[in-house]
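In: Provided below are the primary sequence and the corresponding predicted coordinates.
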Amino acid sequence: MKKRSIKNTRVNNEVAKELTTIIRNVKDPRVSEWVTVTHAEVAPDLKTAKAYVSVLGDEKQKEDTLKGLKSAHGYIRSELARSINMRNTPEITFLLDESIEYGVAMSKKIDDVIKGDDDVN
């Protein structure tokens, strides 16, 4: 399976969707209730996957959520195997996705510049 194939794209989307559902059921108190799987990248051989998560909160909440997800790795993987019928259930690595915060910060900076230009004129 090619990395950019339609099948791989569908697998990535389905894994991200299922991980979001599974993470909502994780009972670890470290895992924030404001966590979202932004996207997943499953390797073409279906053995590994990177799950990019976005956490609404401060740095401590983000770190705690990642620790909680790593701790619940076995549960998450077994639930993924149960919900998606795949030849191999991928080994999941959770990574923090800060693109949403970056986009909000850039948008705020642009608004500040536009407001500054309006004040000058």
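Out: Yep, that arrived.

In: Please count neighbours and contacts with C-alpha atoms only from this point.
Out: Noted.

In: Please name the residues that touch residue 38.
Out: 16, 51, 52, 53, 54, 97 (Cα atoms under 8 Å, 6 or more residues apart in numbering).

In: Return the subset of the residues you listed lying in helices.
Out: In helices, defined here by DSSP state H, the members of those are residue 16.

In: and here's the other structure:
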Amino acid sequence: MPKEYSRSQRVVEQIRRELAELIRLEVKDPRVGFITLTDVEITPDYAHAKVFFTSMTGEADVPEIQQGLRRASGFLRRELGRRIRIHTIPELHFHYDRSVEEGSRLSRLIDDVVREDEARHQDEAGETDPKSADDDGSAKS
């Protein structure tokens, strides 16, 4: 059974898709060339949209990317108005999405803890060598 979405969810997804295409194909500013749009949040009155992005070049370039996106926001909003038929085209506010980097950082931490735990279990298993145990299960001195 298909999942039902509210109108605002459909609008948000369409805005994200259209903006991604516009940025990729129409925006000529080289500062915004290597980004991925991760999410869009829109106010109930459609007046404002927070557009979240990640950068393939890393967090160091984020200020320049945001400046490029701000400069292109008027063009992007105008083009959205031509592509999407809604009563109000939202003002675009671009925000760097740290969730992907934070997720990667947490994943690395978990991997490190798992490796440490496995190493500790191997060390403990090495201390109780089965060859040094008597028939009654006690270790020889």
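Out: Done, it's in. Predicted model only: the values in this text are computed from it and were never measured.

In: ok, back up a step: please render the contacts of residue 38 of the first structure as a markdown table that adds distance to residue 84 of the first structure and neighbour count to the earlier fields.
Out: Converted to a markdown table, these look like this (distance: Cα to Cα, whole Å; neighbours: other Cα atoms under 10 Å):
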| residue | distance to residue 84 of the first structure | neighbour count |
| --- | --- | --- |
| 16 | 11 | 24 |
| 51 | 16 | 24 |
| 52 | 19 | 18 |
| 53 | 20 | 23 |
| 54 | 23 | 21 |
| 97 | 24 | 17 |
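
In: And the lengthiest helix in the first structure against the second structure, how far off on average?
Out: Criterion DSSP H: the longest helix present in the first structure is helix 99-120. Comparison of helix 99-120 of the first structure with the second structure after fitting gives an average deviation of 0.6 Å (mean Cα distance after the TM-score superposition for the first structure).

In: Need the contact partners of that helix.
Out: residue 54.

In: Just to confirm, what residue range of the second structure does it align onto?
Out: On the second structure, the counterpart of helix 99-120 of the first structure by TM-score structural alignment is residues 99-120.

In: Now do the buried residues in stretch 15-33 of the first structure.
Out: 15, 16, 17, 18, 19, 20, 22, 23, 26, 30, 31, 32 (16 or more other Cα atoms under 10 Å).

In: Out of the contacts of residue 38 of the first structure, list just those in strands.
Out: Within these, residues falling in strands by DSSP state E are 51, 52, 53, 54.

In: Most widely separated two among those?
Out: Largest separation among these by Cα to Cα: 51 and 54, giving 9.9 Å.

In: Overlap in contacts, these two.
Out: 37, 38.

In: which stretches of the second structure form strands?
Out: Counting by DSSP E, the strands of the second structure are 35-42, 48-55, 91-96.

In: Make JSON lines from the ones you listed and add distance to residue 102 of the second structure to it.
Out: Putting the strands of the second structure into JSON lines (distance: least, Cα to Cα, whole Å) gives the following:
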{"stretch": "strand 35-42", "distance to residue 102 of the second structure": "14"}
{"stretch": "strand 48-55", "distance to residue 102 of the second structure": "12"}
{"stretch": "strand 91-96", "distance to residue 102 of the second structure": "12"}
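
In: which one of the ones you listed lies closest to residue 123 of the second structure?
Out: Among the strands of the second structure, strand 48-55 sits nearest to residue 123 of the second structure (Cα to Cα), with 41.4 Å.

In: how much does that closest one stray from the first structure?
Out: Between strand 48-55 of the second structure and the corresponding residues of the first structure, superposition yields a mean separation of 0.9 Å, by mean Cα distance after the TM-score superposition for the first structure.

In: If I take that strand and strand 91-96, what angle do their directions form?
Out: 30 degrees (axes from the mean of the first three to the mean of the last three Cα atoms, to 10 degrees).
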